[in-house]
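# Predicted model and sequence follow; I will ask about them next.
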Amino acid sequence: MTDATKEVAAPTLVPPPAVVLVEPQLGENIGTAARAMANFGVTDLRLVAPRDGWPNEKARAASSGAAHVIDNARVFATLEEAIADLTFVIATTRRPRDMTKRVEGPEAGLAELVAETRTGPTGILFGRERWGLQNEEVALASIIVSFPVDPEFASLNIAQSVLLMAYEWRRVARELPAAPPPDQPPATRQEVTGLWRHLVSLLKPTGYFRPEGMAERMERNLFTTLSDAGWDRQQVRTLRGVLNHLDPQRPPRSGD
């Protein structure tokens, strides 16, 4: 066993990230992804609207004994529900995006995720077999991680992607230095999404999102800005309070 292999094989006390598969199509792909997770001690599998339903016996057979991952897998109707409790999320994609989302390589991206584990649960998003993640799904993440693959043959299947990320997570996790928890817990993705929706609801009646053909992209870019700001929960609560006070539909309080 090489020194590098010993380092990856050694135990880690860092909680592993959730693995979120968005609309996976084949049970076999879910199973092989679960096997890759189990290889590196990653066990929280979350499925968003799997095409062939769940549970899936083909997934169990393809997992090659990773039954604990398959049995504990959770199914969600939407990606927002699947990541609602997470405070830091990586989206894996190889395609350039028309958004200002930060892109990192696996080593830097997983190092950031491991560091964020001190403050709350984390996760990694993997897209559909045929076309990956959509722009609005990538926008929900904290950062993008892209693999340095050969551009002449850049396609990776789900299990390969999960294996690469799980390996890098375990390698980096062993090097995490001890650190005190933050004074305030970070905002979850659900709380950041709520802040964005609240702000959009106030801006839409003012005609801010124009021209009409650009409205969706402008909303997504606004979400990216809010998503990348690193809010803690108290900051989000404070901003929501400010927005409530600015809402023209808010009933006036005594003394206003």
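Okay, I see it.
# switch to C-alpha atoms for all contacts and neighbour counts from now on
OK.
# Show me the helices in the chain, by range?
For the chain, applying DSSP state H gives helices covering 3-9, 27-39, 57-62, 67-71, 79-82, 106-116, 135-138, 158-173, 189-203, 215-227, 233-246.
# Which one of those lies nearest to residue 148?
helix 106-116 (8.5 Å; C-alpha to C-alpha).
# ok so, going back, can I get the helices of the chain in a markdown table with distance to residue 49?
Shown next, in a markdown table, are the helices of the chain (distance: least, C-alpha to C-alpha, whole Å):
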| stretch | distance to residue 49 |
| --- | --- |
| helix 3-9 | 33 |
| helix 27-39 | 12 |
| helix 57-62 | 15 |
| helix 67-71 | 15 |
| helix 79-82 | 9 |
| helix 106-116 | 25 |
| helix 135-138 | 14 |
| helix 158-173 | 16 |
| helix 189-203 | 19 |
| helix 215-227 | 22 |
| helix 233-246 | 29 |
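# These into TSV, with extra columns for mean neighbour count and distance to residue 150?
Formatted as TSV, the helices of the chain follow (neighbours: other C-alpha atoms under 10 Å; distance: least, C-alpha to C-alpha, whole Å):
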stretch	mean neighbour count	distance to residue 150
helix 3-9	13	24
helix 27-39	24	22
helix 57-62	18	28
helix 67-71	19	31
helix 79-82	18	29
helix 106-116	20	15
helix 135-138	17	22
helix 158-173	21	14
helix 189-203	18	33
helix 215-227	18	28
helix 233-246	14	41
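# Put this next to the first one:
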Amino acid sequence: MSETASSSPVVVLVEPQMGENIGAAARAMANFGLTDLRLVRPRDGWPNEKATAAASRADHVIAATRVFDSVEAAIADLGFVYATTARDRDLTKEVVGPVEAGRRLRGFAAQSVKTGLLFGRERWGLDNDEIALADQILTLPVVPEFASLNIAQAVLVIAYEWRKAGFEAEDGGLPFGMPERSPPATKEELVHLFEHLESALDERSFFRPAEKREPMVRNLRAIFQRVQLTAQEVRTLRGIIATLEGRPTRPTKVKGPAKTSKDDEAPLPDGDGGEPG
């Protein structure tokens, strides 16, 4: 899913002190599709070489970063703003966690409302006047005795929840999906595998004593049935059995003892399972 600058929240860092933290925050933003970074009175000025180095290929975020003289100016065009803080403030504002915030931000985006996330200084966060400018407080479920997070860490967590809220599946948006599998083996293919295996085991006198052959066969078949083999996996297993039998070919169908003829043979699959014979 691609995000646009108009749909994703703005990240505002208030008086950030270290360029490395700005760069790490930019990288966290890029990881989860946020692109609009705004700085309020950065201590070491802007641009900042240390921020660029720490951004680690999030150059598009760094290049578009804007600097403002006040929080009011930085959020002037936003319709809804979260103030991030872990401190207990004497302010009558609703407090939400990152999961709920992600959902609400998505809802605002669907209504074309531009939103923002306000982060405070490394040492002491946001002051009450700055929090008062926000609509709600966003806090993380941290351990109270150790509630302080690095700015980039906080940006990462909230950006992650924002992105995750945009997918229906709980683990949606992964950069790769499950590998394509061969179709499930048909019952006919499974029966041929069973018969092939059982005939090979008969040749090696595996089923002993003879009167226990029937329950042993049932148990073997139950093992393979639980695995839910694909057609390719069946072909691979039959190739393995034929190799263990010491034959350069394997029967395409096995009925009874494993005997092959020129009309009932197929090449072995390749080492990775190959194609059907």
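Noted; the coordinates are in hand. Treat the numbers as computed from the prediction; the structure is a model and nothing was measured.
# Overlay the chains and give the TM-score.
For this chain pair, the superposition-based TM-score is 0.63 by TM-score structural alignment, normalised by the length of structure 1; 167 aligned residues with a C-alpha RMSD of 1.6 Å.
# hang on, the earlier thing: of all the helices of structure 1, which lies closest to residue 97 of structure 1?
Nearest of the helices of structure 1 (C-alpha to C-alpha): helix 135-138, 7.1 Å.
# Identify the residues contacting that closest one?
Helix 135-138 of structure 1 has contacts (C-alpha atoms under 8 Å, 6 or more residues apart in numbering) with 79, 91, 97, 144, 220.
# could you list every residue that touches the residue most central in space within structure 1?
Nearest to the mean C-alpha position of structure 1, by C-alpha atoms, centre = their mean, lies residue 89 at 3.0 Å. Residues near residue 89 of structure 1 by C-alpha under 8 Å, 6+ apart: 83, 113, 122-125, 140-143.
# So which of these are in strands?
Of these, the ones assigned to strands by DSSP state E are 122-125, 143.
# now those residues as CSV including distance to residue 51 of structure 1?
Listed next are those as CSV, based on distance: C-alpha to C-alpha, whole Å:
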residue, distance to residue 51 of structure 1
122, 25
123, 21
124, 20
125, 17
143, 26
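# Per the alignment, the residue nearest to the centre of structure 1 pairs with which residue of structure 2?
With TM-score structural alignment as the criterion, the equivalent of residue 89 of structure 1 in structure 2 is residue 81.
# how far away is its match from residue 62 of structure 2?
Distance of residue 81 of structure 2 to residue 62 of structure 2, given as C-alpha to C-alpha, to the nearest Å: 22 Å.
# cool, residue 202 of structure 2 as well?
To residue 62 of structure 2, residue 202 of structure 2 is 70 Å away according to C-alpha to C-alpha.
# same check, this time on residue 77 of structure 2
On the measure of C-alpha to C-alpha, residue 77 of structure 2 and residue 62 of structure 2 end up 20 Å apart.
# For residue 111 of structure 1, what is the corresponding residue in structure 2?
For residue 111 of structure 1, the residue aligned by TM-score structural alignment is residue 103.
# Hmm, I typed the wrong one, I wanted residue 136 of structure 1.
In structure 2, residue 136 of structure 1 lands on residue 129 (TM-score structural alignment).
# likewise residue 217 of structure 1?
In structure 2, nothing lines up with residue 217 of structure 1, judged by TM-score structural alignment.
# Leaving out the residues flanking it, which one is nearest to the equivalent of residue 64 of structure 1 over in structure 2?
Matched by TM-score structural alignment, residue 64 of structure 1 corresponds to residue 56 in structure 2. Excluding its sequence neighbours, the residue lying closest to residue 56 of structure 2 (C-alpha to C-alpha, 6 or more residues apart in numbering) is residue 27, at 6.4 Å.
# Could you check which residue of structure 1 pairs with the one you found?
Aligned partner of residue 27 of structure 2 by TM-score structural alignment: residue 35.
# Residue 158 of structure 2 now?
That one, residue 158 of structure 2, aligns with residue 165 by TM-score structural alignment.
# Quick check: that match touching residue 107?
No. With contacts counted by C-alpha atoms under 8 Å, residue 165 of structure 1 stays clear of residue 107, the gap being 9.0 Å.
# Contacts only, for the residue found closest to residue 11 of structure 1 once you drop the neighbours it is linked to in the chain.
Nearest residue to residue 11 of structure 1, sequence neighbours excluded (C-alpha to C-alpha, 6+ apart): residue 174, at 7.6 Å. Contact analysis of residue 174 of structure 1 by C-alpha under 8 Å, 6+ apart lists 7-8, 10-14.
# Return the members of those classed as buried.
Neighbour-count burial (16 or more other C-alpha atoms under 10 Å) applied to these gives 7-8, 12, 14.
# Residue 41 of structure 1: which of those is nearest?
residue 12 (9.1 Å).
# Tell me which residues touch that closest one, please.
Here residue 12 of structure 1 is in contact with 170, 173-174 (C-alpha under 8 Å, 6+ apart).
# tell me which of those residues is nearest to residue 227 of structure 1?
Nearest to residue 227 of structure 1 among these, with distances taken as C-alpha to C-alpha, is residue 173, at 24.1 Å.
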